[in-house]
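Chemist: sequence first, predicted model second:
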Amino acid sequence: MERNIKVPLTEPQKAGIASFCPYNIGPGKCFPSTFYKRLNAGDRKGACEAIRWWIKDVGRDCRIRSNNCYGQVIRRDQESALACWGIDQ
């Protein structure tokens, strides 16, 4: 993962990105994603926003609790919080 990122990252940011990309959505989807493009362009806030877009599971919107995948929404929020650690400072 780190060899594909062109901007410096803190340890919490690395943890959030590692959870999101290689572990949860996979490198094949992550590396060409808007998240990675924005991150490498230096748009950290935009990259953090893009993490939260990944809330569908087999076409089901995971924001709808009856779809039984709401854990993805929680996980994206957690990953975004870590990946965005300290960007406003």
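Modeler: Now that the structure is in, tell me what you want to look at.
Chemist: hey, let's count contacts and neighbours off CA atoms from now on
Modeler: OK.
Chemist: where along the protein do the helices fall?
Modeler: Secondary structure of the chain, counting by DSSP state H: helices at 11-18, 27-30, 34-40, 44-51, 71-83.
Chemist: reformat the ones you listed as JSON lines; add mean neighbour count.
Modeler: Putting the helices of the chain into JSON lines (neighbours: other C-alpha atoms under 10 Å) gives the following:
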{"stretch": "helix 11-18", "mean neighbour count": "18"}
{"stretch": "helix 27-30", "mean neighbour count": "14"}
{"stretch": "helix 34-40", "mean neighbour count": "19"}
{"stretch": "helix 44-51", "mean neighbour count": "20"}
{"stretch": "helix 71-83", "mean neighbour count": "20"}
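Chemist: show me the contacts for G71.
Modeler: Contacts of G71 were listed using C-alpha atoms under 8 Å, 6 or more residues apart in numbering, and they are C62.
Chemist: quick check: closest non-adjacent residue to S80.
Modeler: Of all residues not flanking S80 in the chain, C48 sits nearest, at 5.4 Å (C-alpha to C-alpha, 6 or more residues apart in numbering).
Chemist: ok, second structure coming up, stack it against the first:
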Amino acid sequence: MAKITLPRAILVAVVSGATAFGIMQESVPILEANPLSAYQDIGGVWTICGGVTYGVKAGDVETVEGCRRRNAAAINIGLAAVDRCVTSPMPETRRAGFGLMAYNVGGSAFCKSTAVKLVNAGRPAEACAQIDRWVYVAGKDCRLKSSNCAGIVHRRAIERTLCEVGL
């Protein structure tokens, strides 16, 4: 995948030296819609707010403030997975890139990934490149237009770009 230019809000967070949490807070609204009513995502998972799936069921409705809280909690869960599984030091931008990936694929899947093995082995460039492999949803290759999930490919490009800052 080609590197992309980060959207302005994310770039501002990076340039200003924001923490991984701050970078992710700017990224989630760009990467995810923020619907106040639960819906089934392309994988059939009940989702609300900024892609939050934890405890969501059909018929759930949220307020704007409730979505802010849910999104912040999901960001913290993604970062906790990164902090638990990545043992090598990394800049906040890499932590944010991996955190966004963990936020989206789940902490368990992230922790079992080749990306984690490579970054822990001191091979961050190869670890960041692994993000490109995570472009399947419910068995569909999101690189194919007919799969109707191209947003995942764009998301992975942003995650990889953040991961590679400073390499």
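Modeler: Yep, that arrived. Only a predicted model underlies this, so the values are computations on that prediction, with no experimental measurement involved.
Chemist: work out the TM-score between the chains.
Modeler: With the length set by TM-score structural alignment, normalised by the length of structure 1, the two chains reach a TM-score of 0.90; 86 aligned residues with a C-alpha RMSD of 1.0 Å.
Chemist: quick check: closest non-adjacent residue to E79 of structure 1.
Modeler: Spatial nearest neighbour of E79 of structure 1, excluding adjacent residues (C-alpha to C-alpha, 6+ apart): G16 at 4.4 Å.
Chemist: repeat for R52 of structure 1
Modeler: Spatial nearest neighbour of R52 of structure 1, chain neighbours left out: R76 (5.4 Å); criterion: C-alpha to C-alpha, 6+ apart.
Chemist: counterpart of the one you found in structure 2?
Modeler: Applying TM-score structural alignment, one finds that R76 of structure 1 aligns to R156 in structure 2.
Chemist: D141 of structure 2 versus C163 of structure 2, what's the distance?
Modeler: Distance, C163 of structure 2 to D141 of structure 2, using C-alpha to C-alpha, to the nearest Å: 22 Å.
Chemist: ok, now V119 of structure 2?
Modeler: Taken as C-alpha to C-alpha, the spacing of V119 of structure 2 relative to D141 of structure 2 amounts to 25 Å.
Chemist: please apply the same query to G97 of structure 2.
Modeler: Taking C-alpha to C-alpha, one finds G97 of structure 2 at 21 Å from D141 of structure 2.
Chemist: same check on S88 of structure 2?
Modeler: In terms of C-alpha to C-alpha, S88 of structure 2 sits 31 Å off from D141 of structure 2.
Chemist: same deal with V86 of structure 2?
Modeler: From V86 of structure 2 across to D141 of structure 2, the span is 27 Å (C-alpha to C-alpha).
Chemist: which one in structure 1 is aligned with F98 of structure 2?
Modeler: In structure 1, F98 of structure 2 lands on I17 (TM-score structural alignment).
Chemist: what sits against that match?
Modeler: Going by C-alpha under 8 Å, 6+ apart, I17 of structure 1 touches 79, 82-83.
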